[in-house]
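>>> Below are the sequence and a predicted model; questions follow.
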Amino acid sequence: MTGEAKTEDSRALIYWLVGRSLFGIALFVLLFALGGNESFGPEDFAKRGLASLSALLVLSSLVFFLLPRRAPRRMSIALTALDLSLVGGLVYLTGGAGSVFASLYGVVILISAVTLGAEAALLTTGATFLLHLTIALALKFELIAPPPAIPRALYAPEASELSIALTGQLLALFIVGLLSRSLAARFRRASGSQRLAEASARRLEKRNASIVQSLSGGLLTLDSNGKIEGANPAAERLLGRSEHALVGMSAGELIALPKGLSLRKRARLETTATRADGTSFPIGLTIGPLEEADAGLSLLVFQDLSELHALEEKAQRAERLASLGRVSAGLAHEIRNPLGAISGSIELIRESPRLDHEERRLVEIVAREVERLNDLASSMLLAAKPAVLEPREFSIEEATRDVLELMERDALSTHQQTLTLNAEPELRARGDERLIRQLLFNLIKNAMLAAPPDGEVAITLSRRGDALEILIDDSGQGIPEEELSRVFEPFYSGRPLGIGLGLSIVDQITRAHGGEVRAERSPLGGARFRVRLPLEGPDRHRGLEDAPKAPNESNAGSP
């Protein structure tokens, strides 16, 4: 039996118990009204019996009411049997076959049909037949004595009268039984259909609520004045307010709605919304009336477009950078051709013994500037030309020491800066060694340029979970907070003579290996660059179009 059926049977059982109690009380009051204040004597056997039946009705109802209703059907069966017995006793005390209370058998049949069903109605009708017929015939043939002080003629009618009375009563009970059975069948069908409809309605309501709760976009319900009546969890999350806080607020306080916008007309637009902390974010908004004639409500659905706008901006930036890269590559090729001729001519002039000191100084200046232009052209080509990675396993500490040795031979080493390397023993990496050497060279050179002549540059190599972490710290002035997000953009540099490609190349190499790089404040007082590369190396199935071709370390672009 389902929970709904049990609840319905329990409710019917309670109504039955209340009805029995009221009937018993009414019968008791009637006896006292007819008997006045006189007590029942020994000769008042019938009255005392009726009073006892009344008390038994009320007490049994109370007992059944207090019992736990875990099995209401079994309790209904027991009550039916008890009520048939009580009605039989009532009929015996009030005239047998001629008792006016014989009609109560029909009430018991009807109640059993409602509470127990159509088949129970037929069984109750048969039991009523046997009980009433047995009482009537037993009294007729004096198998049981009639109650004392009651005229015997009342219990011993003529055979013809008894036959007519019993035939009419049994026929009436038979008709009541048939009607009760039909009524019970219809009632059960209607009740079952109602339960199914209610269950279906509850499932639909629960499903609709689940859909609303599961929406990734925010949903606000507005009244005719634009006040919020309800909000789903996504709206709470996006707006940074609980539903309790949102209810009663005007939608215009949270969302920038155009002037003249009607809540009763469907509209789609892009605007902004405001969170609880005062920050704004772009949203796509759909608004329209709720399809309920008497509701007067509107629905406002919105999506956070921050990520979409960021992707659009990223795509536009990538397109701009791609165009810039193509132009840069073309310029680099055009610049490098005459630079080769200029560099060769300078070398010939430098070998001439006729140059005085001032002329030799000017030649050295020209040679350095030619070399700087060549570095610029090489960096531009490196940033513009993708390459396929050639990953292999190697010692990251050994690669770093090689780069540091190269830096010590560079002119920057005359600054007397302190270069320290802290590496976990036997730490190995997997990736394109030439590109990772280029990454290290660019970052260390950038740190040395940022640190003062007597400053410090620290390199730390360690394992962090399943990633290799490289930290490059310097004791320079650091990077302003507002520039941290731009340091990896091509051609962006914080130094007047910087090219702005060194850190961009670092970012490309890192992303090509499936890692990440970011700039932050250093404990040494300057900047820290944190690089994380997966220890298992780059994914062989990834697209590596962002990986630049590895150049010689001497061609690294400065940031």
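Alright, I've got the coordinates. Residues are numbered from 1 along each chain as shown.
>>> Only C-alpha atoms from now on, for both contacts and neighbour counts.
Fine.
>>> where along the stretch 1-150 of the chain do the strands fall?
Secondary structure of the stretch 1-150 of the chain (DSSP state E, counting those that start in this stretch): no strands present.
>>> what's the helix ranked longest in the chain packed up against?
Determined from DSSP state H, the single longest helix within the chain is helix 159-214. Where contact means 3 or more Cα pairs under 8 Å, 6 or more residues apart in numbering; DSSP states H and E, helix 159-214 is packed against helix 104-116, helix 118-140, helix 233-239.
>>> Just want the angle from that helix to helix 118-140.
Helix 159-214 and helix 118-140 are oriented at 160 degrees to each other (axes from the mean of the first three to the mean of the last three Cα atoms, to 10 degrees).
>>> So which residue is dead centre in this structure?
Centroid-nearest residue in the chain: residue 214, 5.4 Å away (criterion: Cα atoms, centre = their mean).
>>> looking at this, residue 219 is in a strand?
Yes - secondary structure assignment places residue 219 in a strand (DSSP: H, G, I helix; E, B strand; the rest coil).
>>> and it, how far is that from residue 227?
Taking Cα to Cα, to the nearest Å as the measure, residue 219 falls 13 Å from residue 227.
>>> ok, now residue 188?
46 Å.
>>> Report the contact partners of residue 133.
residue 166 (Cα atoms under 8 Å, 6 or more residues apart in numbering).
>>> go again using 10 Å as the cut-off
By Cα atoms under 10 Å, 6 or more residues apart in numbering, the contact list for residue 133 reads 96-97, 127, 139, 166-167, 169-170.
>>> ok, second structure coming up, stack it against the first:
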Amino acid sequence: MILAALCPHTGSPAANDHLKKQIQWLLFFRVLFLSLMLGISVLLQTKAPSIFLPPLHYLAYFIAGLYVFTILSALMVRIIQCYSRFGYMQITLDTLLVTLLVFSTGGSQSVFTVVYFFPIVMGAFMLFRPGSLLFAALSTLLFGSQLVVEYGGYASRFVQTYPSHLSSFQMLLHYFAIYSLTFFLVAILSSMLSTRLQRTEAELFQTASDYDRLSFLYKQIFDDINTGIITVDADSRVTSFNRAAELITGYRPGEILGRNLSQIFSGLEIPLRDDERRQMTALPRRDGETIPVGYSCARLNAPEDTENGYVFTLQDLSQIKKMEAQVQQAEKMATIGEMAAGIAHELRNPLAAISGAVQLLERETRDESINKRLFDIIMRESDRLDATIRDFLVFSKPVNPEKEWFSVLALAREALETLGQNPDWNSALRLDLEIPSDLNGWGDPQLIRQVLLNLVANSANACRTMENGRILLRAEEQSENAIVLEVIDNGIGIPEDLRERIFEPFFTTRETGTGLGLAIVRQIVHSHGGTISLRDAHPQATLFSVSLPLP
């Protein structure tokens, strides 16, 4: 804060840099201006002496001292931090040097009196109005002081042959008034010019900054937009080529710029009249592949005295075409699925009739008859086909869960009780529950029950050859956002190469399996916004983990 008060330009890098450059120009013009003036005066004086000049060796000393002082000042510019204070000091010393020069060359009669304008003008351009008025006042004070010295006859004490022409006080006032008014007039005019120049420079800087910002924004939009843009001149030569066009065509800008558009992309045509409709064409890429693109062409309305051109906007339609084909395929598969579901539903009625007729025939057949075994095969395969159709119908229907809060423990016990009533259930299989009594889940209870039935039945099948088969049904609240259900068995496990396929429809490793149980499980879990995963629990064991989100 204190440094900023003592040095106004401290803390403003742009102002400091600007003032530093002006100080460097001040040092340059000081040497150039005074050297030329003194040099020309000396040359003219040697041919026809007409003005008072001190001896040449004094002038040589003056110029040498001026050079040394300027060199030292230039070195100091690199290390100082307060350029405004340094500028005041330099211009003050310039004013003193001019006073010494004027006094040494005749005082009131010196031809170098106009050199006072130099520090005044430099003060205006470097320090604006306060600087110009300050150095106008300082110049007036110093010039008036040497007029008093000259009027009093004290100048001859310093220069014996001093040409004094101030013989009256009226003449002294005349010189003082004329030059002082001139100094302040120059100060006011130069400060006005410097202020206007400063304002113009600020506006120009702001305009240049706005232009640079707009240019950068245009370049960013031109390069980052995902629509290909190609501009051509009136002769169809490519003038610009953005990054999206490079990705679409495979060509680099250096390979395209300046070339005729029709020679590279014959499918892109300039319309005979203004037509804003988007057109399609097959565009050859650099790698030889031909892709479908949509494009439009518009005229570039350039300023006067400038040739008009055209702008092409391109869009790669390859992905859109693939998506259209996928949608068509999906619609086709959906139609086939509806037909398959209808056929499966219609098959259940004749299948039920066949099963019923076989049961009646079986009652009238003796146990030792060979037909008994045939009837058993028909019944078994009919039941298997009925189970497959039932699962297929469940899988083909959209799952719209009706969610509500339910007790996880009560639902697990209900599922295990249902499985225990199945005649094919292995009663020697051990079932354990590790579920907190106060754990509640959020979902459709009937659908979650179906998930538990299928997972436990799948684990029971894996343990059918185990002597001490065990299934653990575990649940816990993983966080405030989800609960996790785990079904763990110590069965034969699932081979690594089959794990990615077990959730695929109709994939099964059992002869009597439908291959839809785990597919239905995944469908139900995903409809609840959850996830299901499979991993090893321990050697020769499998763990299914189901995560269900909470509201």
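On my side now, so go ahead. From a predicted model like this one, the values you see are computed outputs, not experimental measurements.
>>> and the two most separated of the contacts of residue 133 of the first structure?
Pairwise distances across the contacts of residue 133 of the first structure peak at 18.4 Å for 127 and 139 (criterion: Cα to Cα).
>>> who's more crowded, the two?
residue 139 (21 against 16; other Cα atoms under 10 Å).
>>> ok, the contacts of residue 133 of the first structure vs residue 112 of the first structure, which is closest?
residue 127 (11.9 Å).
>>> Show me what the closest one aligns to in the second structure.
Under the alignment (TM-score structural alignment), residue 127 of the first structure pairs with residue 138 of the second structure.
>>> Okay, its match and residue 425 of the second structure: tell me how far apart.
115 Å.
>>> returning to what we had before: for the match of residue 127 of the first structure, what are its contacts?
By Cα under 10 Å, 6+ apart, residue 138 of the second structure lies in contact with 92, 95-96, 116, 119-120, 132, 144, 183.
>>> roughly how far apart are it and residue 183 of the second structure?
Counting by Cα to Cα, the gap from residue 138 of the second structure to residue 183 of the second structure is 10 Å.
>>> any residues in contact with both of these two?
116, 120, 132.
>>> By neighbours, which of the residues you listed wins?
Counting by other Cα under 10 Å, top hit in those: residue 120 with 31 neighbours.
>>> got a list of what the corresponding residue of the first structure for that one touches?
Aligning on TM-score structural alignment places residue 120 of the second structure opposite residue 109 in the first structure. By Cα under 10 Å, 6+ apart, residue 109 of the first structure lies in contact with 80, 84, 120-128, 173-174, 176-181.
>>> which of those residues map to contacts in the second structure?
Counting by both residues aligned by TM-score structural alignment, their matches' Cα atoms under 10 Å, those that remain in contact in the second structure are 80, 84, 120-128, 173-174, 176-178, 180-181.
>>> Filter the residues you listed down to the buried ones.
For these, a neighbour count by 16 or more other Cα atoms under 10 Å gives the buried set as 80, 84, 120-122, 124-128, 173-174, 176-178, 180-181.
>>> What about residue 72 of the first structure, how many residues nearby?
22.
>>> Quick check: the gap between it and residue 11 of the first structure.
Using Cα to Cα, residue 72 of the first structure is found at 9 Å from residue 11 of the first structure.
>>> Measure how far stretch 164-178 of the first structure is from the centre of its chain, please.
Taking the mean of its C-alpha atoms, stretch 164-178 of the first structure sits 65 Å from the chain's own mean (Cα atoms, centre = their mean, to the nearest Å).
>>> Check how far that stretch sits from its aligned residues in the second structure, on average.
Stretch 164-178 of the first structure, aligned to the second structure and superposed, deviates on average by 4.2 Å (mean Cα distance after the TM-score superposition for the first structure).
>>> returning to that earlier point: surely the residue nearest to the centre of the first structure and residue 232 touch.
Yes - assessed by Cα atoms under 10 Å, residue 214 of the first structure is found in contact with residue 232 at 8.4 Å.
>>> Assign a three-state SS to the residue of the second structure most remote from its centre, would you?
Within the second structure, the residue lying farthest from the chain centre (Cα atoms, centre = their mean) is residue 366, at 84.2 Å. When classified by three-state DSSP, residue 366 of the second structure comes out as coil.
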